[in-house]
Structure formats: C-alpha cells, structure tokens
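S.K.: A predicted structure for the sequence below; I have some questions about it.
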Amino acid sequence: MARDMRLNMKWFSKGNIQKQLLSIYIIAGLVPIGIIGTILLVSTFSMFTGYNRNLLESYGQRVSTTLFEITTQAYNISEKFAYSQSMWNTLSCEYTSFDQEKDTIDEIDIIDSYNYEYTAIESVEIYSDNPYIQDYRQFYEATDTIKDSKWYQKAISRKAAFWEGLPRQDENGTTYYNICLIRQIPLVDSKYHAVLVMRLSDNYLRTRLREQQYSVVISVNEGSVSFCSDNSYYGQILTDLLPVDYGKEHYTYQGTKSINGRMSMLNVNTLSAYRADSILYITTIDYNSISRFFIILVFIIIILLLALIVPYEILRLFSRYFSDRVVTLKSAVHKVSSGEYDIVPSLEGEDEISEAFSDLVITAHEIKQKNEQMYKAQLDRKELLNRQSQMELKMLTSQINPHFLYNTLETIRMKAVTAGDREVAKAIKILGKMLRFVLDKGNSDEVSLASSLDHVENYLSIQKMRFGDKVGYEIHIDDDIDPESVTTMPLIIQPLVENAIQHGLREKEGNGIIRVDITKVMLDSTEEDSKSALKITVTDNGEGMSAERLSELKESIKTPSDDGSSIGISNVYNRIKLKYKDPYTMTIDSTKGVGTVINLYVPIQIRHN
C-alpha cells in the first residue's frame, strides 16, 4: 500500500511545479466537485420533484374531497325533487290550458328553494314526455332530440342517478359544459316519464377549487372534459391529454408531459360519486414546477462552474507566480553550487521562498568572502591555508545548517499548504516553532514562562496529531502569574511532559490526559522566613508505578544511567539542584493504575524590561 502511494506521488512529481499543482487540483478539486455536483443535481431533482409531486397529489385529494362534498349535497337536493308528491302530480297532470300549468308549477315550493339552499347548482331542468306540459321555468318538453340523446335514454331506463358532462349554448351560440346530475323522476301510476338534470355551477367550482399554482380538469366516466379551471380543455377527450385506463375502478397517475408547449407535472385520481354509478376523473396540472426546477438547475450549474473555474484561475496564476520564483531560486542555487557567487540581490515576495533566497544571498556572499580570505592566506602559507579552510568551512556549516533546516521546513510547509494538506502543514509549522525555540532559547540561562509553555503546547500538539484521542492535555496558570514577565530555566517542563507520554500514556488505550498547572506556593526554609516559589505540576492519568518502581526512580534520577530511561527528568532534577539549591527541588508521586504527578519548585524570577 505504502509502495503504491509512493509510486502515485512519484507520478505527480513529474514535470514542473506549475503542472504538478494544476494536476493535483484537477484530481483533488475538479473530480470531487464534479462528483459532488452530480450527486447534488440528482438529489435536488429527486427531492424537488418528490416534494412538488406530493403537493400536487395533496391538492388533487383536496379537490376530490371538495367535489365529493358538492356532488353529495347535489344528490341530496335531487332526492327532494325526485320524491316530491307535488312534483309527481304536476308532471302527471293533463292540463286544459297553459295558465293552469303555470299556476300549478308556481305552487311548488321546491322549485325555488334549491337556489337558497345550495349555490353550487347553476340550474335545474326537468324534461317530461307529457304532451300537456309546455316549457315554463324549470320544466321543459322532451323533444325528439332530447328523447334520442344517450343521457335521456339512460335516465328513463334506470332508477339510479348518474353524473355526466353535458354541453349547452348561450344566446350568442357559445358552447359551455357542465357537470350534471341526471336521474329519472319516478312518476307513480303515470304513463309519462320525467328526467331531472341538475347542472353544477362552473363559477362556484372555480371559486371552491381555485389554486393559483395549479389547474384542474374534470371529466365524467369516459366523456369529454366537463370542467376546467382555465377554460383550456372543455370538450376534449381526457385520453388526448394523458394516458387513462378506464378499466380500473380506482385509477391514479403521476407523471410529466408537455402541455401547450410547457413541460408540466400531472396527477390523476378518481372519485366514485355518492350513490351514483359514475366515476369522476380529476386531473391536477402544475405548469410551473418543472420550469422552476430548470431555473434552479441552471443556477446550481453556474455556481458549480464558478466553484471550478475561479479557483482554477487563481491557482493557475499563483502556480505560475510560484513556479517563476522557484525557477529563479533554483537558478541561483545552481550558480552558487557551480562556484558563481554573483547572483541577483533579492527575490520578489515576502514569504519563506524570499527568506530562503535572502539566506542564500548572504551565504553566497559569505562564501565569496571566505574564498577570498582563503586565497590571500594561501599566498602566505599553504599549511595555514588548509587549517583555516577547514575551520572556516566548519564555521560556515554551523551558520548555515540551522537556517537551512528551518527554511527547508518552511518551504515544505508551503508546498503542503499549496497542495491542500493543512494537517501536514500545521505539523511542520509547529515543528519549526519547536526547532526555533531550541535554536534561540536552548542555550539561554533564562526564558519567559510564556515561551516555555508555548514550546510545551507545540510539543503536545505534535503528539496529539500522532496519537489522536490517546493524548489530551490541559494547561492552567493562576491569574496572579504573568507568564510574560516570569522567567525560568529553558527546557525544564517539556522533558517531564515527554516522560508522561512515553512512560505514562504509552500503554493506555485512549482518553489519556496530561495536565500542566502553574501556581504560587510558599516553601519551608532553613532561614527564618519561608520562600515563595513557582510550583509547576505535570499530571498524567496513565499506567502509574508501583511503590517499588517509584522508589527506584527517585534514586535513579540523582545518578542517571546511560540507558536513557529517565535521563529527561534526571536532567531537570539535577539542573534545578545545581542552579537554585534548596529548598527548590522536584518531587514525584505515582499510583499504579491511576497516574503520576511530578512537581517542580523553582524561584519566582521577574524580568524587568
């Protein structure tokens, strides 16, 4: 696995830096964003269509419920007409004059009462084959055309009511459609027939079923469209708009279809009419959802393209700038390595590369000076020249190596940042800080408590990257201690923390904690007054030690062995004893299975600026 990774990284390292950065971006940026974008589009489409399909289906169910209420109440009113004794008498009577007919009809209360009871009924028409009845109010003569119509024949051949879509024409000859309840009025002991036609009001239906976002189309049985909320499909056959299986009693359909040049979502559900042998097909249409989704789709695509193109252009410009500077640095290094020390004095930019270039310029200048001095000395004495040359090279190496190592770490960190590996970049940065602390402060007599704790925290951060949850830490300082002004010996806390990790938490499965506490205490002294001290406590919840092992450790730190098992804390113990004397010291307490506590007691030293 590791070998395959090395081979893959080796493939990335082919070509110049600019090509490497762009190649990594294509694989680490374009491909994931493309995959995520595709998943986003698919999931958005699925979620959007599902959501709108559910809304459309819910609206269809609401229309069905409303329509069931309207048709049920219409049927109940028709019962009053069909089984009214006065209605039977009026339709069975053989009138001697038209005036007699009008007087009889005017006396029927039910004729006008339906308008007050239910506004959903647009009109009531009663057709009779009684030749003594002439057209008056709601009563009409059943002409031959009426008698030959399918709905009339169906009505007089059966007792049950049924629904059907019927056309009608106004005075201007314009054709309208209504959803009509049709039923026979059973004339007991009469030779005549009568048929009741109750038309539902289109305006009332539009008011009850109005929804700005959706359109409603209703047809009865296999008939043509009898109601349409936007007047677009009156008289059309429903199968011309969408597939319908009339053989199913409870037919449902959901899908998309181009209607009037617009891709729309459709939902079809059926309603079995109350106590009538009829099925109403309710079609709800959403004209806008698909178009809205395509707008959202275009918006998402634009965002994805911007997310791909803008970073690519920025990275391309940066990689070109970065590559040019690296090429300049490479050329200068090549000149210096070839013995040509006259290079350009500076490099554009204020970052690690420019700092490395500045160090290279200084190094080249110093080497040039050293070479000149060596050349002059060679004229005087060859043996002395050789000795001086070796000394100067050692001096130069001691000057170059720390700077070179630190700057190299910074250059590697920048490459990691550029490659997007923030964790590696963070680790290198922390390691560089630790190196800088050791180089700058390691040989000092005193350093600030703040810089020592910063070094400890950097060390703990590195260990947490290595071990994860196995190593946790906390650092606490009393409020009355100013870590910037208080000073201590360098490198007396970090060895204790390192010992806690290596010997305390090494075998622990997880949830290891190292705690560093800084407090002020008073120590007993041989003098009359007690001495104030800085107490530095390092605590871990690791494996701990038995009483025998603790006793051995306390003795061994006084005379450290060469095996290195306790050299860190032994070094700290002896440095404190040598520098500060009594009563300042170090104590160790440990309990097997609980953890270890190390206390340092050092004098409180205040740095005055």
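M.R.: Received the coordinates, thanks. Numbering: from 1, shown residues only.

S.K.: all contacts plus neighbour counts: C-alpha atoms, from now on.
M.R.: OK.

S.K.: Show the subsequent helix or strand relative to the one helix or strand Val516 maps to.
M.R.: Using DSSP states H and E, Val516 sits within strand 513-523. Under the assignment DSSP H and E, the closest C-terminal helix or strand after strand 513-523 is strand 531-540.

S.K.: Comparison target below:
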Amino acid sequence: MNITLFPKRIFRITKIKKQLYFIYIFALLIPILLIGIFLITNTYHLLLKHYQNQIEADNIRVKSIMFDVTTNVYNLSDDLFSDKDLQVLLANHYSSKEESAKACNNYSKITNFINKNTYISDIKLYTNNQTIAEYGNFIPATQEIKEALWYQEASNHADIIWKSMETTDYWKHTSQELSLIRRIPVISTGEYAILVIQISNNYLKNRIQNNSLFTAVSVNNEPVFYSTNRSLVGCNVDFSIDYEQNQYQYLGQFTYDEQKSIACISTLLPYISKDKIYISTLDFNALPDAYHIVAFCSIIILIACIVPFILFTLFTNHFSTRINTLLREMHKASNGDYNIIDNFKGNDELSEVFSDLKVMIRCIMQMDSKMYEAKLKEKEFTNQQQKMEFKMLASQINPHFIYNTLETIRMQSFTSGNRDVANAIKLLGKYLHYVLENTGTSSTTLKKELDYIQTYLAIQKLRFDDRVNYQLMIQDALNLEEYQILPLLLQPIVENAILHGLEGTNENGKIIIDVKVIEEEFLIIDIFDNGLGMTEDKLLELNQNIQTRKQNKTSNIGLYNINQRIKLYYGNAYGMNIKSRLEEGTLVTLTLPSHNTMED
C-alpha cells in the first residue's frame, strides 16, 4: 500500500478540525515525543556512564591509597625483619625483668617508626623468649595468644598476612584495623617472633573520606576495617563478592540495604601477599539524581507538547467555530432563509467569503422580490379572470327563474301528495340559492356555511338513507354569526367523506361536525366519518398531497385547493390536517383564526 494514500484519504474524508489535529499529532507531537524519548534515554545512559566513571575513579583513588599504605607497611616490616639489633634483643636471655626492660627501652627503632609514620597505629612484637617481660611494643606470647587463629596462621607460614583485627585503645574503645602479620625467625635460637603492624583508621579516614561517596574496605572475607559509615566497621557486609576470583571487579547498578546505587568493587593484591583487599565504592545519590534529571527533561518535553497543544486547540476551536458559523449561514441561505448574521469575526479569507455570501443573498432577495411581485400580478390577473368567469356564468343563470321553477314543481308535488319530492326540491332550492349567492364573494358567516352544509347533508340523507347520518356539535356560548370564513369551504370535505369515507357502508354511516374555539385564538372545525379509514402509508401520501400538488396528479385536488385557500388568505399558521385509522374512520381538522380577518 502506498504510504502517501493514507494522509490523502484522511484529508478527504474527515472534517477540517480533525484534519488540523491530524497535522498536530503527526507533524508536531510524534516528532517531539520521538526526539524527546531519544534524548532522555541518551541523557540517562550518559548520566549513568558519568556516575560510573566518577565512582570508578574514586575507587581507583582509594585503591591507590591502600596500595601505597600497605607497601610502606611491608617495607617497614621488611626493615624489622632484617634488623640485626632486633635479632640480638630477641635471642638474649635476661636474668631479670629490669634487664629485659632496659634492653627493650634501648631499642628505639619501633618507636621511631610509629612516631615518624602517621599511617601506623601501633607495632607489636610477640616473642616466645620467656625472659623478655612485657614492655612497650614487646609482648610475651601467652598461651591465649598462641591459641589465636592469626597467631597460629603466622606461625605456620612465612608469608605476609593481612588481617582485619579488633583493637582496643587507651580509653578501652574497640575498633577494627588492618594489620600486617609476619613471622620473624630468631636465627641464633631457632625460635621466632610474630610482628603485627596496625594501620591507623584515622589516617585512612583523612586520606579517603573527601566526598559523599560510600566506601568500605575489607580484607578477604573478614569484617570491614574501614568504612565511611562507621557503624559498619567490624561487621561482615555482604556485597555479593566472589572471593574465589583472583581479581574480582564489578561496576554497575547495585542494591544494598534496600537502596539502589551505582557501585564499583575492585580487588587489591598487596605486595608479596596472597591476601586480597576489597574496596567497595557506592553512590546512593547517583540514581536519584539521574532520575531527577530525567524527570526534569520529561517535564520539559511534556511542556513542549502541552503548550503547543493548548495554543493549537484554541486556534482550532476558533477556526472550526468560524467555519461552522459560515457553513450554518450558507445552509440557511441555501434553504431559503436569508436572515443571516450581520457580523462575522475575523479579517481573512473566511471573512471575504462571508462578505460575498451577503452580496449574493442581497442579489437573490432582490430577484425573489421581483419574482414575488410578478407572481402577485399574475395571481391578481388570474383572480380577476376567475371572477369575470364566475360573473359571466352567474349572468347566464337567472336565480329568480330557477327559484320560481323549483317552487312550482314543489307545489305540484305537494298538491299531488308527494311530500318527499316536495321536501327534496325545497332542499335543492336552498342549496342552489347559497351557491349562487356566494358566487364571487370572499367571505360568509360561519352560521350560513353550517346551514348550507346541513342542507347538503339532508340532500345526501335523502339519497343514501341510513348510509348517511350526521350530527352538528357547536361549542356552548359560541355565536356563529360573529365568525366569518371562506364560502364553500366545508362542502368538498363533507362530500369526500361521503364518497370515499363511507364507501362500502350500507348502514349506520355517521358524519360528525364539531365546531369549537381554542385559546381564544383558533377556530377548530373537525369533520369525522366512521368509514373505512386508511393505512398509515396512504395517510402519509394524502397529507403530502394536500401540502404539495404533484404534476399530472388529479386525485385530492379539492382537498389541496381548500388547504391552499386557507393558507393564502389566513397565513401558513393555519390549514388542514388529516388523521385516520384503518376500519375506524377519518378525522379532518381545519384550523382557522378565531378573529374576523375577512373583508366582504
């Protein structure tokens, strides 16, 4: 499928408002989100890399400090290891404590090392020479000391040993310190002494702790001897270190004490030793800082999406409202309603289109006015022609001749005893008299029209007997003389009810005429027959036919003419309405003004 067809289809089938949102989404929102996600992801990885490099650098720094300290301590131990005066001191047998104390006091090398090197906390020399009493840095190896694991390990191996040892200071405060343990053989006696050099934690603190990073240093799988968190000193902290590896290294995200961090754990191999010193550097602020920066960038991206969206929505709604207003007014004009708004907001192409619309409407209204005037003149000419035709027809008929002739026939029938014929001739005379009297007139009283309808129904009753029965219902206190209506308005409806409504009815046919006034404004005349009625489809077609006459349609012309006469003289608010149900009958309702608007 061609990728260009989708946008074309969208612009072809959707409204302008949706098209604008489509442009915003695909031209602005999606690119911003894609670029924003890429930048945020890249920034996050760069931040992690930065923090990892920072932590790794600090770990290397601490590693360098520890290497420097341990190497210096080893050099001191090597100096003591090869010192001849120390060999002599350890080999001599002393006769008294005073003599051994004097010899120990005269040996000042250890004291000088402690005083000159701040990284040394203490130096102790444990000897098996029982003639040497405990003095200063010289301590006889008691049975308790000999049973200690570090002492036994140093006694059995000539290697340099690094241990995390618990120490107690002058004030009885205990701490954990990194200590070098080395066996010094006394060559002349075959005995040996155990040298223990302790590294000062205060020195390590001054050298290592210069930032907010978490640092912990331990040797082998022993308790931590140094940590920036002093509560961890002397505790075995599980950093998931693989102690079997010769050079364990880890750099990345790390969870410790339910806190996420970035960690760097490395291994230091002290000089000429099989022991391993593990340096752990953790930054608990790295990930939160990275998250905060990412969140800040995300907020900026979100603002970059929301602010244009708000502005775009305001513009789209304003533009769409103007489009809909223009479209509504154009629809009104296309349906013949030229009463459109006067002003249209804006000063752009849409405003120009609206101005052109108003000019077009003015031209149409002028043309309609001229056409209406032409139709009025044509209608007036037609009415005048019809009036002349009626007058010509009426002039050919001498009403007195008709009345006298019918009266003569009626009297002969009455003399002959044929009263039904006489009555029929009388009714026919009244019928013709009303028709001829109202030929060429434009109004008559409601009483005369109803009398004429009663005469007409009486004639039909003579023709159809029980098939046609009628009833006239007048609202109480209704003065029929006060109301004027168009003459010959009801007779076509009643005739239609007899010929079509009561068609097929042999007996009990009924026509009811109900006259009433509603809300002192409408004169309602209901003409009901209890005949066959009609289906909904036929009723719908009939109501359409009386509203709009179809070309070449000869049926229902009488009802159409009545409805048009009413609307022509009274207005579109008045007219005819038909209701019907199959096998139940038909109701024709005429709605006329209750006030007299007719002129004779």
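M.R.: Everything's here; your move. Everything numeric here is computed off the predicted structure, so don't read it as measured data.

S.K.: which residues in structure 2 does the strand holding Val516 of structure 1 align to?
M.R.: Alignment of strand 513-523 of structure 1 against structure 2: no match, by TM-score structural alignment.

S.K.: Now do the helices for the stretch 251-400 of structure 1: every range, in order, please.
M.R.: 289-337, 352-380, 382-418 (DSSP state H, counting those that start in this stretch).

S.K.: From the contact counts, what lies against the shortest one?
M.R.: Which is helix 352-380 of structure 1. Secondary-structure packing of helix 352-380 of structure 1 (3 or more CA pairs under 8 Å, 6 or more residues apart in numbering; DSSP states H and E): helix 289-337, helix 382-418.

S.K.: now the ones you listed as CSV including mean neighbour count and distance to Thr175 of structure 1?
M.R.: Putting those into CSV (neighbours: other CA atoms under 10 Å; distance: least, CA to CA, whole Å) gives the following:
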stretch, mean neighbour count, distance to Thr175 of structure 1
helix 289-337, 15, 32
helix 382-418, 15, 75
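
S.K.: With distance to Glu94 of structure 1 added, can I get those in a markdown table?
M.R.: Output for those, formatted as a markdown table (distance: least, CA to CA, whole Å):
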| stretch | distance to Glu94 of structure 1 |
| --- | --- |
| helix 289-337 | 61 |
| helix 382-418 | 104 |
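
S.K.: Out of these, the one nearest Val225 of structure 1 is which?
M.R.: helix 289-337 (23.7 Å; CA to CA).

S.K.: once aligned to structure 2, how far is that closest one on average?
M.R.: When structure 2 is superposed, helix 289-337 of structure 1 averages 2.0 Å from its matched positions, counting by mean CA distance after the TM-score superposition for structure 1.

S.K.: helices and strands around that helix, which ones?
M.R.: helix 17-25, helix 31-82, strand 262-272, helix 352-380.

S.K.: Which of those has the highest mean neighbour count?
M.R.: strand 262-272 (a mean of 20; mean count of other CA atoms under 10 Å).

S.K.: which residues in structure 2 does that one align to?
M.R.: So strand 262-272 of structure 1 sits over residues 259-269 in structure 2, by TM-score structural alignment.

S.K.: what does stretch 568-585 of structure 1 give?
M.R.: By TM-score structural alignment, stretch 568-585 of structure 1 lines up with nothing in structure 2.

S.K.: With stretch 289-297 of structure 1 instead?
M.R.: Stretch 289-297 of structure 1 maps onto residues 286-294 of structure 2, going by TM-score structural alignment.

S.K.: quick one: the residue lying closest to Ser188 of structure 2 once chain neighbours are set aside from Gln152 of structure 2, how far?
M.R.: Using CA to CA, 6 or more residues apart in numbering and skipping the chain neighbours, the partner closest in space to Ser188 of structure 2 is Ala91 (6.5 Å). Distance of Ala91 of structure 2 to Gln152 of structure 2, given as CA to CA, to the nearest Å: 21 Å.

S.K.: quick one: contacts for Tyr341 of structure 1?
M.R.: 335, 364-365, 367-368 (CA atoms under 8 Å, 6 or more residues apart in numbering).

S.K.: and whichever strand or helix holds Lys387 of structure 2 with helix 286-334, angle?
M.R.: Using DSSP H and E, Lys387 of structure 2 maps to helix 349-396. Relative orientation of helix 349-396 of structure 2 versus helix 286-334 (axes from the mean of the first three to the mean of the last three CA atoms, to 10 degrees): 30 degrees.

S.K.: what's the following helix or strand after helix 349-396 of structure 2?
M.R.: Heading C-terminal from helix 349-396 of structure 2 (DSSP H and E), you reach helix 399-415.

S.K.: counterpart of that next one in structure 1, which residues?
M.R.: Residue span in structure 1 matched to helix 399-415 of structure 2, by TM-score structural alignment: none.
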